[in-house]
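Trainee: below are the sequence and a predicted model for it; my questions follow.
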Amino acid sequence: MSGTGRKEDEVRRMLETSHPQVPAALAARAAERGARLLRRRRAVRRLWLVTVTAVVVAFTVWAVVAQPWQTPPAETTPPLEGW
């Protein structure tokens, strides 16, 4: 008998035996835990979106004020020659 056949036989024997009792409140606890996880994921997602939005707004304000695309004015004047 191959390894797969032994595993199938073992699973069949496990399924033929009596099933263990499931706690009565298991479904309610699982639903509560799932709802809690969903709330936590939503809160993290909202926090992430607020952070990203704040970073984009801060960068936009900085870019408008600083105008980094313009060349800075010259600090010294060029020498006058030929006058």
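Mentor: Perfect, thanks for sending it.
Trainee: alpha carbons only for contacts and neighbour counts from here, please
Mentor: Fine.
Trainee: any idea how far W69 is from V57?
Mentor: Separation of V57 from W69 (Cα to Cα, to the nearest Å) stands at 18 Å.
Trainee: more neighbours: which of those two?
Mentor: Taking neighbours as other Cα atoms under 10 Å, V57 and W69 compare with V57 leading, 12 against 8.
Trainee: this is the comparison structure:
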Amino acid sequence: MSRHERKEAAIRRLLESAPAPVPPELCGDAVRRGTRMLRRRTALRRLFWVLLFAAAVAFVVWASLARPWVEPPSNTTPPLTRW
């Protein structure tokens, strides 16, 4: 018998045997834990979107006040007067 055949036989024995008993409270615990995880994930997702929206609003307000696209006046040379 090769190693592969031994592994296959062991797996077949495991699959054909009766499943291990499951505690009755396991389902309720899993549902509670899953509900809690879902609530946390939803809250984090909402917090992320609120922070993203606040950052976008802050950027728009800053850009409208600072106007970074306008070139600042040049103060390095004096203005030309009479020649």
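Mentor: Yes, it's here. Since the structure is predicted, the reported quantities are computational estimates derived from the model, not experimental observations.
Trainee: what's near enough to touch the most centrally placed residue in the first structure?
Mentor: Nearest to the mean C-alpha position of the first structure, by Cα atoms, centre = their mean, lies R45 at 6.8 Å. By Cα atoms under 8 Å, 6 or more residues apart in numbering, the contact list for R45 of the first structure is empty.
Trainee: that one: which element?
Mentor: helix 26-66 (DSSP states H and E).
Trainee: before we move on, the earlier item: show me what the residue nearest to the centre of the first structure lines up with in the second structure.
Mentor: Matched by TM-score structural alignment, R45 of the first structure corresponds to R45 in the second structure.
Trainee: what distance do you get for its match to R39 of the second structure?
Mentor: Going from R45 of the second structure to R39 of the second structure by Cα to Cα gives 10 Å.
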